[in-house]
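Peer 1: Curious how this folds, go ahead:
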Amino acid sequence: MASFPYRCRHLLAAMLMLTPPCLVAAASSVETNQPWWKRAVIYEVYVRSFQDADGDGLGDLRGVVDRLPYLQRLGVDAIWLTPFYPSPQVDFGYDISDYRSIDPRFGSLANFDRLVAEGNRRGVRVIVDLVLNHTSDQHPWFRESASSRDNPRADWYVWSDGVPVDAPSVDAVQRRFAHEGRAPPNNWTSGFGGSAWEWVPARRQFYYHRFYRQQPDLNWRNPAVERAMTDVMRFWLDRGVAGFRLDAVTSLFEDPALRDEPAAGGLDAFGMPKLRHVLTDDLPEEHAVIRRLRAMVDRYSGSRVLIGETWVDGAASMRRWYGAPALDELQLPMDTVLGFGGPRYSPDWFRRRLREAQTGFGGGQPLFVFDNHDTERSIDKFADGVHDIAIAKGIATILYASQATALTYYGAEIGMRTRPPLRREDVRDPIGLAGWPQDKGRDGERRPMQWTAGAQAGFTTNPSPWLPVDPDRARANVASEEADPASLLGWTKALIALRRSEPGLQGGTMTLLDTVPPGVLAWQRLPGRGPRIWVAINMSAVAQDMALPAGAKPHALLTTEAAASHDGRALHLPPFAIWIGRVG
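Peer 2: Sure, this is the predicted structure:
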């Protein structure tokens, strides 16, 4: 039996300036005419929590510039910046009051321009978050719209007279939110609790807000709104951004008749009836708008990209957001089901979802994501409490070695954990304040980045950062993991480097392998030329033997420290081991 020792040395390891867990061979980089985003690693930077350069306890754009060398070492192709625009910060920047400037807490336009320039110099593009669905209630557009029924922007938001509070159709929930004898026009609820309708005395009307009441929804049925937002996109494209992550993009339109949503049964964390959002989400009108925005973006050079926050279920919905078969809408709608919708670490789940992504998206490029600023971190979602780091390496392997664009979130590469507040008085997130204790909010996945084991984890010099640093920084931090080839960071770096250098992991086809032992997830990558690549992940606590094709000459490229091996006839996979290699 040929084994592959844990401390192997090779060219790619030298490139990484560390010895990866078991990096056995490297190939030269391959030129390709594919758009850059098709093989990209995109890294979400939650700006508030990434790096504080001015000592005020809040992350900023200068801090992101300071950490570009790390992102370059990691192998990131682009960063997605969460909102940095002027904002009352009710929803931490997703309530925008000026789309063409920078909130002074995060810096200035000069800081932003420097970030784009320095990022381009290091091969790290900048993608910005754009909130198309709603603005802040402090935005000048809304202030004007709310002032009267006959101003130039009176129809820029979704307004309703409501219905008489004593109308037979009005239920008890609607009556709770009545004003001046008028009740909300329907049963729609806010994602942050309560009715989705807010009364404005100056107009004696309600406005619609899918999210927090300080986030009024724009009226995309008004062409002036589309023109204004298109101009905003051009402003940032002209400053050199590589594209946009479009927030809440599936919620731009609502049922024009304002009919009640069907009940889903039960109550949400805020005590409101659960609804099926079939009249306020993923409506057909969305797609014509997205096609027009895509056409505008495509006129810019450099393969600019549109990424969508697409909380939709099923291949049919995903195909629509790609605009299949023409593929003229979003280049990269997020596959939020793969990483957020499934059970625990389960090969059956991932096999089913990976196959759907390969065959059901109408030819669109999959975008896989397991972590973001709104959800429990993947190391907590999939962990078993014993093999957590080994499982996190498996998740990273799915992300970086499958045929998909990879979207990750700061700290995932070092195994940062989700740490919700223990007391309501410590909560910062408005969802947690409204939903406590059933919903403790999103503070737990937004804590400061852990750069070192020292005070404030190297995030800030301020003893009072905007969220407390996790005590876990002594275990999980960049400084210690960069020095440890067996760490999760070491494995992630090695995976990304292999993804960049190995022809078999660039383009070609991907086929799920079904004749595998229980507990094993495996697939084959077949490039247009060169040998096929096998990726095998033992997702179980039991050693597994996986048969090799007759006459195969396996050559390991990357394995975990569990020393997965082969004897020419089978791969020998210890518990939670991973093997990536050529199978000639």
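Peer 1: For the rest of this, base every contact and every neighbour count on C-alpha atoms.
Peer 2: Will do.
Peer 1: what's the neighbour count on I290?
Peer 2: 19 (other Cα atoms under 10 Å).
Peer 1: what does the one helix or strand A390 maps to rub up against?
Peer 2: Per DSSP states H and E: A390 is located in helix 388-401. For helix 388-401, contacts defined as Cα atoms under 8 Å, 6 or more residues apart in numbering pick out 41, 345, 368-369, 378-379, 382-383, 406-407, 415, 488, 491-492, 495-496, 499, 505, 535, 537, 539, 576-578.
Peer 1: and the next element down the chain from it?
Peer 2: Downstream of helix 388-401 (by DSSP H and E), the next one is strand 405-409.
Peer 1: That next one vs helix 388-401, what angle?
Peer 2: 140 degrees (axes from the mean of the first three to the mean of the last three Cα atoms, to 10 degrees).
Peer 1: And strand 405-409, what does it pack against?
Peer 2: strand 41-45, strand 367-369, helix 388-401 (3 or more Cα pairs under 8 Å, 6 or more residues apart in numbering; DSSP states H and E).
Peer 1: Could you dump these into a markdown table and include distance to R149 and mean neighbour count?
Peer 2: Listed next are the helices and strands packed on strand 405-409 as a markdown table, based on distance: least, Cα to Cα, whole Å; neighbours: other Cα atoms under 10 Å:
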| stretch | distance to R149 | mean neighbour count |
| --- | --- | --- |
| strand 41-45 | 40 | 24 |
| strand 367-369 | 43 | 25 |
| helix 388-401 | 50 | 23 |
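Peer 1: Nearest approach to R304 belongs to which of these?
Peer 2: Across the helices and strands packed on strand 405-409, R304 has its closest neighbour in strand 41-45 (13.4 Å, Cα to Cα).
Peer 1: so what secondary structure elements neighbour the following helix or strand past the closest one?
Peer 2: Next helix or strand after strand 41-45 toward the C-terminus (DSSP H and E): helix 47-50. Packing contacts for helix 47-50, counted by 3+ Cα pairs under 8 Å, 6+ apart, involve helix 61-66.
Peer 1: Another for comparison:
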Amino acid sequence: MSMTEANGSILTPDRDWWRGAVIYQIYPRSYQDSNDDGIGDLAGITRRLPYVASLGVDAIWISPFFTSPMRDYGYDVSNYRDVDPIFGTLADFDALIAEAHRLGLRVMIDLVISHTSDQHPWFAESRSSRFNKRADWYVWADAKPDGSPPNNWLSIFGGSAWQWDPTRLQYYMHNFLTSQPDLNLHNPEVQEELLAVERFWLERGVDGFRLDTINFYFHDQLLRDNPALAPERRNANTAPAVNPYNYQEHLYDKNRPENLAFLKRFRAVMNEFPAIAAVGEVGDSQRGLEIVGEYTSGGDKMHMCYAFEFLAPDPLTPKRVAEVMHDFERAAPEGWACWAFSNHDVTRHVSRWGQHVADKDAFAKGLASLLMALRGSVCIYQGEELALPEAEIAFEDLRDPYGIQFWPDYKGRDGCRTPMVWEKDAVNGGFGEGRPWLPVSPEHLPRAVDRQETDMRSVLHHYRRFLAFRAEHPVFAKGEIEFLGVEAPMLAFVRAYGNEKIVCVFNMSGEPHAAPVPADLGTIEPLSGHGFDSYLSDGSIVLPAWSGFFARLL
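Peer 2: Presented below is the predicted three-dimensional model:
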């Protein structure tokens, strides 16, 4: 029995709960500060769980809260089996799990196992000599005869992926910061230890994992150079355009076939527990969907994965949505996707795609409904339900090393990580009394939760309405999808599951539009409860700007 199984949980075991689930991502530093030190914490999350449950989501994903020197704000772990004191204690985590389960929320945690912090005891031992018991736990290599790095691999955070260590007189590999050395998963002992970490948190009661940088776990043992990437194939899905990381085809520093066997081992541990699921982050600009297909095929690896197609800067158009969904179906016919428009690593989508949109609320509502109507599971990022725009952060307030490295051409990730705004007129928007680790955006305050709660036409209430609408129709969680041939700016598709078929039509523009009902659909019955003022009139579907229309096919 798990530590929370007897604590009043209303959850019932369901191994398929993840298929079509809506998952709410919480970035703990910025959600709720319970002790006024300026940093959000686990007790703060627990305090706000009734709000999360009121949205109607199925689960939460909590970004890393493990012990860390915070060079990359928790994505550099120095102890996988404890909570960093700034976030609280293991007892606080147990209380969070119990409260989430009482409210009917499942809890997924963010496991970062491609690399650790350089402050992790494993790395301290590994770098101490070439002959200790953990000497091969990280990726070490000799210099070339001229002293230069072993090959041309690049770090996502800029520069070489190799850092010289004066004690071992060798280079170690780091796909990210120099303070984030890569683990050597070719070593069986490393795999065993990581599987033990997985089991530790499963026994503590978690319902699943988000696996950070899942396609970075293995490297080419021959350390072959990556080939150059033709300019026309470069894009900024995985790294910003100013980063030379985009100049290589990353064949050898990630995406290695050896990962499939490890993912099967990881899945086997999850299968020892009831109703566990994992979603993997696939960071690759050329083969992202193909890798998602590999990692989610066969029912013996990941339950679901996401790539960066909808997290990229590319404008979201009807054509783009249909292309991504068709590409996924071709690349992953057995797989399952988890779609997101925003997260803690990218510019918030209201700003990324809606810079020139006049009615930001209508835009946010339309995109939210589109996201939740697509085939796949869904991740919603905290504050998205308030239509928060990207915050402007002055250089002197920056915390993200990525942004500091490439400023001002790339401003980093701090703009999407600012504190959640709960009360417009409270100190720091209700986040906490202490000075926040990142400034609260004045532009966010009018969109605070307390202001939107009192306005039934707010974006927040639209999210609640549409999540309830989605829950009423299992076709959205489980059904197939077939796109219809309609002209832009319209997007239309049919979701089908069992005996139910629902046609979904979206106006992806800032002007009202009417479109004839496709002749081959037959009789349709408009559905209500989704929050839009669209309607059927004389054989045409009439949609306001950025709205949707939903009807049952009879």
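Peer 1: Of all the helices and strands packed on strand 405-409 of the first structure, which one is nearest Q215 of the first structure?
Peer 2: Nearest to Q215 of the first structure among those is strand 41-45 (22.6 Å), distances taken as Cα to Cα.
Peer 1: In the second structure, which residue range corresponds to the closest one?
Peer 2: Aligned by TM-score structural alignment, strand 41-45 of the first structure falls on residues 22-26 of the second structure.
Peer 1: With stretch 276-294 of the first structure instead?
Peer 2: With TM-score structural alignment as the criterion, stretch 276-294 of the first structure aligns to 249-267.
Peer 1: Just the residues contacting the matching stretch, thanks.
Peer 2: 153, 191, 195, 198, 215-220, 223-229, 286, 291, 294-295, 300-302.
Peer 1: filter those to the buried ones?
Peer 2: Buried members of the contacts of stretch 249-267 of the second structure, scored by 16 or more other Cα atoms under 10 Å, are 153, 191, 195, 198, 215-220, 225-226, 286, 291, 294-295, 300-302.
Peer 1: Just the ones of those residues in helices?
Peer 2: The helices, defined by DSSP state H, take in Q191, L195, E198, I291, E294, Y295 from these.
Peer 1: Is it correct that the fifth one is in contact with E334?
Peer 2: No - E294 of the second structure sits out of contact with E334 when judged by Cα atoms under 8 Å, with a separation of 9.1 Å.
Peer 1: any idea what sits nearest the residue nearest the centre of the second structure, other than its immediate chain neighbours?
Peer 2: Centroid-nearest residue in the second structure, with Cα atoms, centre = their mean: N343, separated by 5.2 Å. Leaving aside its chain neighbours, N343 of the second structure sits nearest to Y381 (5.3 Å; criterion: Cα to Cα, 6 or more residues apart in numbering).
Peer 1: what does S114 of the second structure give?
Peer 2: In space, S114 of the second structure comes closest to Y217 once its chain neighbours are excluded; the distance is 4.8 Å by Cα to Cα, 6+ apart.
Peer 1: when you align them, which residue in the first structure goes with that neighbour?
Peer 2: Aligned partner of Y217 of the second structure by TM-score structural alignment: L252.
Peer 1: Next, the contact list for its match, please.
Peer 2: When contacts are counted by Cα under 8 Å, 6+ apart, L252 of the first structure touches L132, N133, D217, L218, N219, W220, D281, E286.
Peer 1: In helices, which of these fall?
Peer 2: E286.
Peer 1: Does R451 of the second structure fall in a helix, a strand, or a coil region?
Peer 2: The assignment at R451 of the second structure comes out as helix when based on DSSP: H, G, I helix; E, B strand; the rest coil.
Peer 1: just checking, what residue in the first structure corresponds to it?
Peer 2: Alignment note: R451 of the second structure maps to S480 in the first structure; criterion TM-score structural alignment.
Peer 1: Can you report how many residues lie near that match?
Peer 2: Using other Cα under 10 Å, S480 of the first structure has 18 neighbouring residues.
Peer 1: before we move on, what about the one 3 residues further on?
Peer 2: Summarising burial for A483 of the first structure: neighbours were counted as other Cα under 10 Å, giving 14.
Peer 1: distance of it from N477 of the first structure?
Peer 2: Between A483 of the first structure and N477 of the first structure the distance is 10 Å, computed by Cα to Cα, to the nearest Å.
Peer 1: Give the buried residues for the helix or strand A91 of the second structure falls within.
Peer 2: A91 of the second structure is located in helix 90-102, with elements delineated by DSSP H and E. Of the residues in helix 90-102 of the second structure, L90, D92, F93, D94, A95, L96, I97, A98, E99, A100, H101, R102 count as buried by neighbour count, 16+ other Cα under 10 Å.
Peer 1: is it possible to export the residues you listed to a markdown table including distance to E249 of the second structure?
Peer 2: Output for the buried residues of helix 90-102 of the second structure, formatted as a markdown table (distance: Cα to Cα, whole Å):
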| residue | distance to E249 of the second structure |
| --- | --- |
| L90 | 42 |
| D92 | 43 |
| F93 | 41 |
| D94 | 43 |
| A95 | 45 |
| L96 | 42 |
| I97 | 41 |
| A98 | 45 |
| E99 | 45 |
| A100 | 42 |
| H101 | 43 |
| R102 | 47 |
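Peer 1: Of those, which is the nearest to W140 of the second structure?
Peer 2: If you rank the buried residues of helix 90-102 of the second structure by distance to W140 of the second structure using Cα to Cα, L90 comes first, at 33.5 Å.
Peer 1: aligned partner of the closest one in the first structure?
Peer 2: Aligned partner of L90 of the second structure by TM-score structural alignment: L109.
Peer 1: quick one, what contacts that match?
Peer 2: Contact partners of L109 of the first structure, counting by Cα under 8 Å, 6+ apart, are S101, I102.
Peer 1: Which stretches in the stretch 101-250 of the first structure count as helices?
Peer 2: 109-121, 140-145, 172-176, 223-238 (DSSP state H, counting those that start in this stretch).
Peer 1: Throw the ones you listed into JSON lines and include distance to D567 of the first structure, thanks.
Peer 2: Output for the helices of the stretch 101-250 of the first structure, formatted as JSON lines (distance: least, Cα to Cα, whole Å):
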{"stretch": "helix 109-121", "distance to D567 of the first structure": "45"}
{"stretch": "helix 140-145", "distance to D567 of the first structure": "68"}
{"stretch": "helix 172-176", "distance to D567 of the first structure": "67"}
{"stretch": "helix 223-238", "distance to D567 of the first structure": "54"}
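Peer 1: nearest to D429 of the first structure, of the ones you listed?
Peer 2: Proximity to D429 of the first structure, assessed across these by Cα to Cα, is greatest for helix 140-145 (23.5 Å).
Peer 1: against the second structure, where does the closest one fall?
Peer 2: The aligned range for helix 140-145 of the first structure is 121-126, by TM-score structural alignment.
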